[in-house]
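Participant: here is the input, now give the coordinates:
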Amino acid sequence: MSEPRTALVTGASRGLGRATARALARHGVRVALTYRGGADGAVETVRTIEEEGGEAIALRLDIGDIAGFEQFAEEMTGALRTRWRADRLDVLVNNAGVGLFDTLEDVTPRRFDEIVGTNFRGTYFLIQALVPHLADGGRIVNVSTSLTRHVSPGTSVYAASKAAVEAFSLSLAEELGPRGIRVNSVAPGPSATDFNGGAMRDDPALRDALAQQTALGRVGSPDEIGDAIAALVSPDMRWVTAERLEVSGGALL
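Facilitator: Below is the predicted model:
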């Protein structure tokens, strides 16, 4: 398959999703990106991509509302046809999710359902809705976390939801392999993004503490993770599927 031409990146109004959308666009990929809340961030992502010479459109999607996935699939395919005369998606990056952290005694059933329902259930059923619109030879990347390998207080439910995504990715790689579709997961490590309210981005002491626990001696940036995802879906990685790529600078080895 030639260089992927059309991608969908969920949760791309800011942070890692925005960085991934920009990285794909720099590789000549036309990017449809999703947002859940206000559209301002998504508009900014589209504007930035266009200023950098790429092409992008923004679509609203709530990854926690699986009842709306079929309608979203119709809206997405209609937008791809209208804007780019494309009838298939070549790349799907499942980045949207929530990072909510509580210790065992503080986790409520509602909080548990929100985290698992968004990060795993939402990802699962969005893929189910979009696979019929994914080209043979396409790529799926599911964003996980380095916390499925190492531990941190208060992350049990979040890490478990992402571990489920990783296990799902393995099964999906086997199931979609006959169509030539590659499925991998990317596990970001400590990064200065707006994740978890921008805790690491805005806290120099936290960044310094985590930097001392990485082989490369620093925390990562959203652009570095976005570049890794863009590389993973490129033709150069055409023989790679069912893998977990950790992009963490060698955190907590």
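Participant: okay, CA-based contacts and neighbour counts for the rest of this
Facilitator: Fine.
Participant: ok, the closest residue to G220 other than its chain neighbours to P109 distance?
Facilitator: Spatially, and ignoring its direct neighbours in sequence, G220 is nearest to S191 (4.2 Å; Cα to Cα, 6 or more residues apart in numbering). In this view, S191 and P109 are 29 Å apart by Cα to Cα, to the nearest Å.
Participant: more crowded one of the two?
Facilitator: Shown here are S191 and P109; by other Cα atoms under 10 Å, S191 has more neighbours (25 against 8).
Participant: next up, the contacts around that one.
Facilitator: 200-201, 219-222, 248 (Cα atoms under 8 Å, 6 or more residues apart in numbering).
Participant: greatest separation within those: which pair is it?
Facilitator: Largest separation among the contacts of S191 by Cα to Cα: R201 and S248, giving 15.2 Å.
Participant: neighbour count winner among these two?
Facilitator: Each of R201 and S248 has its neighbours counted (other Cα under 10 Å); S248 has more, 23 against 18.
Participant: for the nearest residue to that one once chain neighbours are set aside, list the residues it contacts.
Facilitator: Excluding the flanking residues, the one nearest S248 by Cα to Cα, 6+ apart is G189, at 3.8 Å. G189 makes contact with 145-147, 219-220, 246-249, 251, according to Cα under 8 Å, 6+ apart.
Participant: now do G220
Facilitator: By Cα under 8 Å, 6+ apart, the residues touching G220 are 189-192, 248-249.
Participant: adding secondary structure, write these out as CSV.
Facilitator: Formatted as CSV, the contacts of G220 follow (DSSP: H, G, I helix; E, B strand; the rest coil):
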residue, secondary structure
G189, coil
P190, coil
S191, strand
A192, coil
S248, coil
G249, coil
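Participant: one more to line up against the first:
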Amino acid sequence: MENKTKIALVTGASRGLGKNSALKIAQKGLDVIITYNSNKEEAEKVVAEIEALGQKAIAYQLDTRNTKSFEEFVKNIGDYLEKNTGNRNIDFLINNAGTALYAPITDTTEEQLDEMVDIHFKGVFFLTQKFLPFINDGGGIVNISSGLARFVLPGSSVYGSLKAGVEMMTKYLAKELGARKIKANVVAPGAIETDFGGGRTRDDKNMNALVANNTALGRAGLPDDIGGVVAFLCTEDARWITAQRIEVSGGMFF
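Facilitator: The predicted structure follows:
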């Protein structure tokens, strides 16, 4: 990695929105570090695609539920960067990794809630905290939220509530990091056709129709609709944007 080239880290980028975001960021001329939870083979394919675009890339395993692993993870990233750039810092952190939970409040177990808190709030909070000394001044943080933090679909109470928490956390990041000129923003997708949540939006025809019929632009979203917005927030053109929630939902339930 060249010292002058900016570097973004995207969590959960072996597939779906994370993969698309990583590729779009690379197209903007940034080098990219990606993480994957279990699918190393797919992650390596993303690395190859980024390298084919002329940017440097590497993949690391990371389970965002396991906050105890974050210190070693950040050290490993720093060691790699120091060896290759002479500097331990990144420029942009994109907190994308996540899983779905579809369960009515009456059926949600404490174990399910705890796991979602660990992935979607605690993990995001502490991974960001660990990286703060290693994000260059003038860099940025992009937290991926969801339209479900604004509108309500039965069965997503835990997921939607935690995403709302991430959105408020992002405002605090923007305020507390403003002196370092680090921007913090939220990208909130609507329903997207990926394998997220077992491919519910993509594969369930009734769900897909529900989404399309309640979206101004008349269809469910695709990963390609989202990644470019994340990538934009990693450019100089977005230097004056912070503390914002950018919903990318095609006008769903507005």
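Participant: TM between them?
Facilitator: The TM-score (TM-score structural alignment, normalised by the length of structure 1) is 0.96; 251 aligned residues with a Cα RMSD of 1.3 Å.
Participant: nearest to R47 of structure 1 among the contacts of G220 of structure 1?
Facilitator: For these, the minimum distance to R47 of structure 1 (Cα to Cα) is 22.5 Å, reached by A192.
Participant: ok, now how distant is the nearest residue to that closest one once chain neighbours are set aside from L147 of structure 1?
Facilitator: Setting aside the residues directly before and after it, A192 of structure 1 is nearest to R201 in space (Cα to Cα, 6+ apart), at 4.1 Å. Plainly put, R201 of structure 1 is 18 Å away from L147 of structure 1 if you go by Cα to Cα.
Participant: now swap in G249 of structure 1 and tell me
Facilitator: When distance is defined by Cα to Cα, G249 of structure 1 is 14 Å away from L147 of structure 1.
Participant: helices of the stretch 1-150 of structure 1, start to end?
Facilitator: Ranges of helices within the stretch 1-150 of structure 1 are 15-26, 40-51, 69-84, 109-116, 123-130, based on DSSP state H, counting those that start in this stretch.
Participant: looking at those helices, which is closest to A159 of structure 1?
Facilitator: In terms of Cα to Cα, the element of the helices of the stretch 1-150 of structure 1 nearest to A159 of structure 1 is helix 109-116, at 9.8 Å.
Participant: list the buried residues of that closest one.
Facilitator: 112, 114-116 (16 or more other Cα atoms under 10 Å).
Participant: check stretch 98-112 of structure 2 too.
Facilitator: Under 16+ other Cα under 10 Å, the buried positions of stretch 98-112 of structure 2 are 98, 101, 103.
Participant: nearest to V183 of structure 1, of the buried residues of helix 109-116 of structure 1?
Facilitator: Comparing the buried residues of helix 109-116 of structure 1 against V183 of structure 1 with Cα to Cα places V116 closest, at 20.6 Å.
Participant: got the contact list for the residue nearest to that closest one when sequence neighbours are not counted?
Facilitator: Distance criterion Cα to Cα, 6+ apart; nearest residue to V116 of structure 1, sequence neighbours excluded, is S161 at 5.3 Å. Contact partners of S161 of structure 1, counting by Cα under 8 Å, 6+ apart, are 115-116, 119-120.
Participant: out of those, who's nearest T241 of structure 1?
Facilitator: When the contacts of S161 of structure 1 are compared against T241 of structure 1 (criterion: Cα to Cα), the nearest one is F120, at 19.7 Å.
Participant: would you mind finding the longest strand in structure 2?
Facilitator: If you go by DSSP state E, structure 2 has its longest strand at strand 135-144.
Participant: which other helices and strands does that one contact?
Facilitator: Helices and strands touching strand 135-144 of structure 2, by 3 or more Cα pairs under 8 Å, 6 or more residues apart in numbering; DSSP states H and E, are strand 90-95, helix 157-177, strand 183-189.
Participant: residues in contact with the most centrally placed residue in structure 1?
Facilitator: By Cα atoms, centre = their mean, the mean C-alpha position of structure 1 lies nearest to N95, the distance being 2.0 Å. Under the criterion of Cα under 8 Å, 6+ apart, the neighbours of N95 of structure 1 are 9-12, 16-17, 142-143.
Participant: over to K40 of structure 2?
Facilitator: If you count contacts by Cα under 8 Å, 6+ apart, K40 of structure 2 has them with 14, 59, 61.
Participant: out of the contacts of S191 of structure 1, which are shared with structure 2?
Facilitator: Using both residues aligned by TM-score structural alignment, their matches' Cα atoms under 8 Å, structure 2 keeps these contacts from these: 200-201, 219-222.
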